[in-house]
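J.: Below are the sequence and a predicted model for it; my questions follow.
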Amino acid sequence: MKIIKKFSKLLKNEPLIIKRKLIHKLPKKIKGIILKFPKSAQIKDEILLTLDGHERKIFIFPSPSCPWGYMFQRPQQLARALAKEGHLVFYLVDTSFPYEPDWNVRSIFKIEPNLYLYNDNVDGKYLMDALLNHQLYVWQYWPHQLKTITNWESIHEGIYKIYDCIDFIETFDAYDTILNDFEISIQNSDCLLATAKTIENSLKCFEKEILYIPNAVAIEDFQEYKSLDWPNLEDIKNQKKKIIGYYGAIAEWFDFETIEYLATVNSEWIIVLVGEVYPAVEDRVKKMECLDNVKLLERISYDRIPYLLSSFDVAILPFILNNITLNTSPVKVFEYLAGGKNVVSSPLPEVLDIEGIFIGRTKEEFEEQIRKALELKSDEHIKTLKEIAEQHTWQKRVKKILEYI
């Protein structure tokens, strides 16, 4: 207790985010006391209450995880879709992400019907103990999660392992055993998924059955949206120019050359880029920002995307071709379509097979395709785009996986 009091005193004048980051680095026992995690018995009782006497599949997304409150991507969307199918889902989070809702989770935290965020401060051990007599479906999507799952298997024998190969291996933060963990995860899986056909082909050497499950969209999230108080975006809209828009990561695979070309030769357009700038490209972004009609806005939460998308005249996906993008199934393409927006994209393999997408193979062709897209704006055409999106929903993807299981 003296150590905790001393630590609390040291943190007294620190900003909230710094406090949270420092607390996360403490030994689990001390962190558990400071953050007031419930006792194991209470956590197990709360878990059992969620079962509610119903016979349904129990899916668990392990830690370390993609934070629920960060970029809302494939893992979160699949968890939501499984819950909507009536299955019980526990999505593990931890205090490494110092923002809501992840930071505030102590035991279980209900997000939607059947869907719970979970943190017991011992990497899911109490979850395994509470569900010892139940069949569990563990949905792994990072090699980094192998250690957690291996520990769970020493406690619980009834684990069905899904390995969701979501990205090219070089996309992940590297560590000494990542390739070994990746191979073991695949070899030990009961169900192997691939998000892209190139990934599917690369996995064939493991001689396992592979389900091709590309990314998708939650159509209902884009059917209607609320107006937001967003001065920076309103200033852009008030300029009465065509808005060519992109949202997502601005990283090493972003095609800066094409964006600079588009902005330079089209003063009647405003190119709006919304997302997190990766450290490796910060200097490149500063150069691009010197152009008057390129506007960068900070990353926004998923629930704000439909309103942002409504302001675009054309949505773009300007990526260079490399090992990462050649193995990528871009979520945003389906979201663009669901929002009724024409899409101009680089020739990514996973995009070429989607109906209704304009493809620009060079910067000049990219500009030409944007001009064509700007002309197609009838109600009937927008309806067609939304119908294409409806062919690619998370619910459809999940049903295919459930049929296999």
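T.: Structure received. All values reported here derive from a predicted model rather than from experimental measurement. Numbers count the residues shown, from 1 in each chain.
J.: Only C-alpha atoms from now on, for both contacts and neighbour counts.
T.: Fine.
J.: For the closest residue to K31 other than its chain neighbours, grab the count of nearby residues.
T.: Spatial nearest neighbour of K31, excluding adjacent residues (CA to CA, 6 or more residues apart in numbering): I23 at 6.3 Å. Other residues lying near I23 total 22 when counted by other CA atoms under 10 Å.
J.: again with L402
T.: 12.
J.: One more: E355?
T.: 11.
J.: do you know how far S8 is from K28?
T.: Computed as CA to CA, to the nearest Å, the S8 to K28 distance reads 16 Å.
J.: scratch that, G158 is what I was asking about
T.: In this view, G158 and K28 are 27 Å apart by CA to CA.
J.: And for Y126?
T.: Distance from Y126 to K28, by CA to CA: 14 Å.
J.: Comparison target below:
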Amino acid sequence: MLTRVGVPVETSSEQPAKDPHAPTLICFSHLRWNFVFQRPQHLMSRFARTMPVIYWEEPVEIGRKETPFLKVREADDVANVRIVVPHLPEGMPEDARDAALARLLDAHVATIKGPLLSWYYTPMMLPFSRHLAADVTVFDAMDELSKFKFAPVKLLELEQELIDRADLVFTGGSSLYEAKKDRHHSVHCFPSSVDRAHFAQARARLFDPADQEELPKPRLGFYGVLDERFDVDLLAKVAEMRPDWSFVMVGPVVKISDEDLPKRPNIHYLGSKTYGQLPAYLAGWDVALMPFAMNESTEFISPTKTPEYLAGGKPVVSTPVRDVVRHYGHLEGVQIAGDAEGFAEACDKALALSRDPESGWLAEADLMLSAASWDIVQARMAGLIDQVMGEQVDNPALLVAAE
């Protein structure tokens, strides 16, 4: 138990026994494990099959006079993943926060034996962790965070420091790769992939979730975070142009106000759902949507939803996100449109496709998806890490067999 090293800890269970010679991966993420299941969760859950994973989240504020501590728990949905959440007194100056986080981090990793892999999703966690003696440091750039709303002033400076310190830089898409390939000697493009078997459940006749079953058809749906990347004006205009369609929005609202969301009788906001629930919602849709705003926050966005929607057997309508157009725009099952009128017409075409899955569009999509797998992505990443560590390529402590 971590309390043996004098660190205040709240933990929900005993730490599992592990091979003292196995590598340990510590992942510093700006996304909470239980927020939405996406790239960090997909990759960490696969690395956790063969090594302990520590998933370090952003701090939670506590009372001003309380003592900093870590709350530690095992992930409910994935074995061998430990979620670590720092709790810090509110109002702490930045330097004091970083010092407190560094002390908590040092105490938490003090008992780790064997190789240590440091994995970053955000440069903002570098100030309290840069001193870690990691055998390999990975920066997995899944988004261009500097383009997001409320991005910290120091983010770009810290990102450059992280890139300079990293052994490997991974990118979540081709556009991000092009933006970063000249900033490090070992940058590798790993577009976000898909768990085909999970989303293929949507092709079966699943029972409609209770909050969706009464919604009229046709249904056009979106799942994901509703934030500054979501084109609320486009949704409002298309919903007005097609009043007989039901627009189903599944996901949390972040960094924008509920009042900013368009309100119409045919737009339905169903809130957050778990990763396991998504196929059931997707199964009840006729067309899947990606109505992203074309602004700087989506310039480097990874088209994760596109392969998931297609794996679920649904045609997709998207705004002209660069990597969607580049990788999926040639597919008949992926319609691209940049304005409300064009988007509505693209939805008309997609609805026609949804009624005729035997026409060939789905087979074309399946052929492309046959080479897509999170297991393959993780295995290739592990191979690069293995090379840096100077171990054999087939080291069972790092690699997970591909699908």
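T.: In hand now; what should we look at? These numbers come from a predicted model, not from an experiment.
J.: tm score of chain vs chain?
T.: The TM-score (TM-score structural alignment, normalised by the length of the second structure) is 0.76; 350 aligned residues with a CA RMSD of 3.2 Å.
J.: looking at it, the residue nearest to K31 of the first structure is touching K29, isn't it?
T.: No - counting by CA atoms under 8 Å, I23 of the first structure does not reach K29; the two are 11.3 Å apart.
J.: For the residue nearest to H42 of the second structure when sequence neighbours are not counted, give me its contacts.
T.: Nearest residue to H42 of the second structure in three dimensions, chain neighbours excluded: W374, at 6.9 Å (CA to CA, 6+ apart). By CA atoms under 8 Å, 6 or more residues apart in numbering, the residues touching W374 of the second structure are 42-43, 192-195.
J.: Map W374 of the second structure across to the first structure for me.
T.: The alignment partner of W374 of the second structure in the first structure, by TM-score structural alignment, is W394.
J.: Then V136 of the second structure?
T.: Under the alignment by TM-score structural alignment, V136 of the second structure pairs with Y160 in the first structure.
J.: doesn't N188 make contact with its match?
T.: No - using CA under 8 Å, Y160 of the first structure is not in contact with N188; the gap is 9.9 Å.
J.: Looking at the two, which is more packed in?
T.: A count of neighbours by other CA under 10 Å puts Y160 above the other of Y160 of the first structure and N188, at 16 against 13.
J.: Helix, strand or coil: sort out that one for me.
T.: Put simply, Y160 of the first structure is strand when judged by DSSP: H, G, I helix; E, B strand; the rest coil.
J.: residue contacts, it?
T.: Applying CA under 8 Å, 6+ apart, the residues near Y160 of the first structure are 135-138, 189-190.
J.: One more pass at 6 Å, please.
T.: Y160 of the first structure makes contact with Y137, according to CA atoms under 6 Å, 6 or more residues apart in numbering.
J.: Now do it against A41 of the first structure, distance only.
T.: As judged by CA to CA, Y160 of the first structure and A41 of the first structure stand 26 Å apart.
J.: hey, where'd the helices end up in the second structure?
T.: Ranges of helices in the second structure, per DSSP state H, are 39-47, 94-109, 155-165, 174-180, 196-200, 232-241, 278-283, 305-311, 322-328, 340-354, 361-369, 374-389.
J.: and those as CSV, adding distance to S257 of the second structure?
T.: Below are the helices of the second structure laid out as CSV (distance: least, CA to CA, whole Å):
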stretch, distance to S257 of the second structure
helix 39-47, 26
helix 94-109, 28
helix 155-165, 24
helix 174-180, 28
helix 196-200, 30
helix 232-241, 11
helix 278-283, 24
helix 305-311, 23
helix 322-328, 27
helix 340-354, 22
helix 361-369, 36
helix 374-389, 33
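J.: Relative to K149 of the second structure, which of those is closest?
T.: With CA to CA as the criterion, K149 of the second structure lies closest to helix 155-165 of those, at 12.3 Å.
J.: hmm, back to that, kindly name the residues of the second structure that line up with the host helix or strand of the residue nearest to K31 of the first structure.
T.: Counting by DSSP states H and E, the element that carries I23 of the first structure is helix 16-24. Under TM-score structural alignment, there is no match for helix 16-24 of the first structure anywhere in the second structure.
J.: so what secondary structure elements neighbour that helix?
T.: In terms of contacts (3 or more CA pairs under 6 Å, 6 or more residues apart in numbering; DSSP states H and E), helix 16-24 of the first structure is not packed against any helix or strand.
J.: any idea how far the residue at the greatest distance from the centre of the first structure lies from C191 of the first structure?
T.: Here the first structure reaches farthest from its C-alpha mean at K2, the gap being 41.0 Å by CA atoms, centre = their mean. Applying CA to CA, the value for K2 of the first structure to C191 of the first structure is 49 Å.
J.: try M288 of the first structure
T.: Applying CA to CA, the value for M288 of the first structure to C191 of the first structure is 44 Å.
J.: for I388 of the first structure, same thing?
T.: I388 of the first structure is 28 Å from C191 of the first structure, by CA to CA.
J.: Which residue in the second structure aligns with D190 of the first structure?
T.: Alignment note: D190 of the first structure maps to D167 in the second structure; criterion TM-score structural alignment.
J.: what's its match in contact with, if anything?
T.: Contacts of D167 of the second structure by CA under 6 Å, 6+ apart are T137.
J.: try it again with 7 Å
T.: Shown in contact with D167 of the second structure (CA atoms under 7 Å, 6 or more residues apart in numbering): 136-138.
J.: Assess the claim that I43 of the first structure and R106 are in contact.
T.: No - taking contacts as CA atoms under 7 Å, I43 of the first structure lies outside contact range of R106: 8.7 Å.
J.: List just the one of the helices of the second structure that sits closest to M290 of the second structure.
T.: That would be helix 305-311 among the helices of the second structure, by CA to CA, at 7.7 Å.
J.: In the first structure, what stretch matches that closest one?
T.: Aligned using TM-score structural alignment, helix 305-311 of the second structure spans residues 332-338 in the first structure.
J.: so how far does that stretch sit from its counterpart in the second structure?
T.: When the second structure is overlaid, stretch 332-338 of the first structure sits 1.5 Å from its aligned residues on average, using mean CA distance after the TM-score superposition for the first structure.
J.: which residues are contacting that stretch?
T.: Stretch 332-338 of the first structure has contacts (CA under 7 Å, 6+ apart) with 216-217, 219, 222, 315, 343, 385-386, 389.
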